[in-house]
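Chemist: Quick check, what structure comes out for this input:
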Amino acid sequence: MTTHIAADSCTMLGRNIRHSLRSPDSMVMTIALPITILLLFVYVFGGALRGDGHYLEYVVPGILLLTSGFGAATTAITVSTDLHNGIVDRFRTLAIARSAWLTGHVAASLLRNLLSTAVVVGVALAIGFRPTADPLRWLAVVALLSLFITALSWTAATLGLLAPNPEAAQGFTFSFMFLPYVSSAFVPPDTMPTWLRGFARHQPVTPMIETMRALLTGGPIADHAWTALAWWVPITVVGATAALLMFARRIRE
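Modeler: Model prediction:
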């Protein structure tokens, strides 16, 4: 049974990857926007935000999560599009695992976003980013990004199942793109107004960014890492459970 589900999920993964290759404009946008934001903050705002010449090292971890958030949010749109194009009804008539359609979307999101994040890392290195991480720390960064992307992709899949149409699904994912801005991604929370500082420190994106920053450029890891895991592991479980239960309910209707 497990082998059957895995094989069907791989088939759906291949389908979604082919769709991505046939629509390169969405992939280009997912990469181009974070790169534009990176260049904007480094070359336009960097001197004012942090004039010691080290702002690039500070901002890159936040841009990496922003890239992942942009890409994972598109899962809501692809899920909603499939539902409203009727392809899911066709899949129901085939001898495939019902969960494979969703897991294929999430797996494709993970691969797409790891690729787009790697491109952003390449651009950051080209403009002077010099991380101190060894190979083990880089593996930890990839693992954290994979957890973050998977959590957001499952959550986005749930929103795609809830949305009445793909346009609404796109609107539902606004929070994915908003949260990194109100975190430690671009400036330390201590520089924010008092009423905003507490939220910026304790929302789920900040410990993930701080852990990646410590892994890439040095610094204490443990406290932020445990907090990040305490946020994002439950978010993944809740998102996946909600998406699978909601999909099961939709196909029974």
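
Chemist: all contacts plus neighbour counts: C-alpha atoms, from now on.
Modeler: Fine.

Chemist: where do the helices sit along the chain?
Modeler: 2-22, 24-40, 46-49, 55-85, 87-92, 100-126, 135-162, 166-172, 174-178, 194-202, 205-217, 222-252 (DSSP state H).

Chemist: Give the residue farthest from the middle of this protein.
Modeler: Distance from the C-alpha centroid of the chain, by Cα atoms, centre = their mean, peaks at Thr93 (31.9 Å).

Chemist: Identify the residues contacting that residue.
Modeler: Residues touching Thr93, when contacts are defined by Cα atoms under 8 Å, 6 or more residues apart in numbering, are absent altogether.

Chemist: go on, Thr132?
Modeler: Taking Cα under 8 Å, 6+ apart as the test, what Thr132 contacts is Leu216, Thr217, Gly218.

Chemist: so which of the residues you listed is the most crowded?
Modeler: Leu216 (22 neighbours; other Cα atoms under 10 Å).

Chemist: wait, doesn't that residue sit right on Leu136?
Modeler: No - distance between Leu216 and Leu136: 10.6 Å, which falls outside the contact criterion (Cα atoms under 8 Å).

Chemist: Distance check, the closest residue to Ala240 other than its chain neighbours against Glu167.
Modeler: Residue nearest to Ala240 in three dimensions, not counting chain neighbours: Trp154, with 5.2 Å by Cα to Cα, 6 or more residues apart in numbering. Trp154 sits 18 Å away from Glu167, taking Cα to Cα, to the nearest Å as the criterion.

Chemist: ditto for Pro220
Modeler: Separation of Pro220 from Glu167 (Cα to Cα) stands at 42 Å.

Chemist: tell me, how many neighbours does Ile195 end up with?
Modeler: No Ile there; residue 195 is Trp. Tallying neighbours of Trp195 according to other Cα under 10 Å, which is how burial is gauged here, yields 8.

Chemist: another one to check against the first:
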Amino acid sequence: MKSKSTVMVRRNLKHIARNPTTVFNAVLMPIVVMLMFVYVFGDAFSVGVDYVDYATPGLLLLAVCYGLGSVAVSVNSDATKGIINRFKVMDVPRSAVLTGHVVASVLTNLLAVAALIGVAFLLGFSPSAGFLDWLGVIGLVVLLSFAAGWLTIAMGLSAKSPETAGLASLPLVMLPFFSSAISPTDKMGPGVRQFAEYQPFTPIIETLRGLLNGAPAAGDVIPALAWCVGIALVGYLWANSTFTKRA
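Modeler: Next comes the predicted model:
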């Protein structure tokens, strides 16, 4: 089981590395967004601290989301082109096929997050996080990547074609812009503010922000973990159910 899962992970990583568009969307696009917001729009926001310090936690979440489109397309292509059925004939277990996509997605996200943090430091990012806080940041990023990966795979398998699968992850890409990622929620208008406060990404971003400031708040940490676990569970059950029907 382990060897087959490893083969699936290696296969998906090779596909990602051979696709320049995928690499750009997953790794370089979050950096472009960071440069745009910090240098172009940063002075327009009054957040009480250097804007790069405020925006970096939200941009870490964006870095996770930007690579999801290629994951949905990849898993849908496997299903629509009959590759999954070939794996089934070769006695490759369902868990290995789906886990391969999830693990490859998590590893790609970690690379994107590492690159983004490196650029943030070059732009003057100065977190107060200690060693344990940084471990918390990494752990939450991995958990979020894991949850978003399963949900994206489920949406990709549910799409009718690779083209529509590429649009399946669009809500996950857009949702951070309606959270506290770019601007504090208390500066938003009525309606949008309430949505931003209660949607799943805001407590995750605030938890990352608290960890990087060295002062995470339980009121953010508990909802953030609950959302990640809930999304992962829904995505896992949905993906496995859809995989069984398509295969």
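
Chemist: Need the TM-score between these chains.
Modeler: Comparing the chains after superposition, counting by TM-score structural alignment, normalised by the length of structure 2, produces a TM-score of 0.96; 247 aligned residues with a Cα RMSD of 1.4 Å.

Chemist: one step back: per the alignment, the residue nearest to Ala240 of structure 1 pairs with which residue of structure 2?
Modeler: Superposed on structure 2 with TM-score structural alignment, Trp154 of structure 1 falls opposite Trp150.

Chemist: I'd guessed that match sits against Ala239; true?
Modeler: Yes - contact criterion Cα under 8 Å: Trp150 of structure 2 and Ala239 qualify, at 6.9 Å.

Chemist: who's more crowded, those two?
Modeler: A side-by-side neighbour count of Trp150 of structure 2 and Ala239, using other Cα under 10 Å, places Trp150 first with 29 against 22.

Chemist: What is the equivalent residue in structure 2 for Pro234 of structure 1?
Modeler: In structure 2, Pro234 of structure 1 lines up with Gly230, judged by TM-score structural alignment.

Chemist: ok, the match of Trp154 of structure 1 - contacts?
Modeler: With contacts defined as Cα under 8 Å, 6+ apart, Trp150 of structure 2 is in contact with Val102, Ala232, Gly235, Tyr236, Ala239.

Chemist: nearest to Thr36 of structure 1, of the contacts of Thr132 of structure 1?
Modeler: Sorting the contacts of Thr132 of structure 1 by distance to Thr36 of structure 1 puts Leu216 at the head of the list, at 21.4 Å, by Cα to Cα.

Chemist: ok, the counterpart of the closest one in structure 2 - contacts?
Modeler: Under the alignment (TM-score structural alignment), Leu216 of structure 1 pairs with Leu212 of structure 2. The contact partners of Leu212 of structure 2, taken as Cα under 8 Å, 6+ apart, are Pro57, Pro127, Ser128, Ala129, Asp133, Trp134, Val137.

Chemist: Of these, which is the most crowded?
Modeler: Per-residue neighbour counts (other Cα under 10 Å) across these peak at Pro57, which has 25 neighbours.

Chemist: Any figure for the gap between that residue and Glu197 of structure 2?
Modeler: In this structure, Pro57 of structure 2 and Glu197 of structure 2 are 16 Å apart, going by Cα to Cα.

Chemist: And Pro171 of structure 2, what's its match in structure 1?
Modeler: Matched to structure 1 by TM-score structural alignment, Pro171 of structure 2 sits across from Ser175.

Chemist: That match: neighbour count?
Modeler: Applying other Cα under 10 Å, we find 11 residues neighbouring Ser175 of structure 1.

Chemist: now swap in Trp226 of structure 1 and tell me
Modeler: Should you count by other Cα under 10 Å, Trp226 of structure 1 turns out to have 13 residues around it.

Chemist: how close does the spatially most central residue of structure 2 sit to Val52 of structure 2?
Modeler: In structure 2, the C-alpha nearest the mean C-alpha coordinate belongs to Val64, at 2.6 Å (Cα atoms, centre = their mean). Per Cα to Cα, Val64 of structure 2 is found 18 Å from Val52 of structure 2.

Chemist: what do you get for Gly67 of structure 2?
Modeler: Remark: distance between Gly67 of structure 2 and Val52 of structure 2 (Cα to Cα) = 22 Å.

Chemist: So between the two, which is more surrounded?
Modeler: Each of Gly67 of structure 2 and Val52 had its neighbours counted (other Cα under 10 Å), and the higher figure belongs to Gly67 (27 against 21).

Chemist: which residue lines up with the more buried one in structure 1?
Modeler: In the superposition onto structure 1, Gly67 of structure 2 corresponds to Gly71 when matched by TM-score structural alignment.

Chemist: If I follow the layout properly, that match ends up in contact with Ala108?
Modeler: No - between Gly71 of structure 1 and Ala108 no contact is recorded; they are 10.6 Å apart, counting by Cα under 8 Å.
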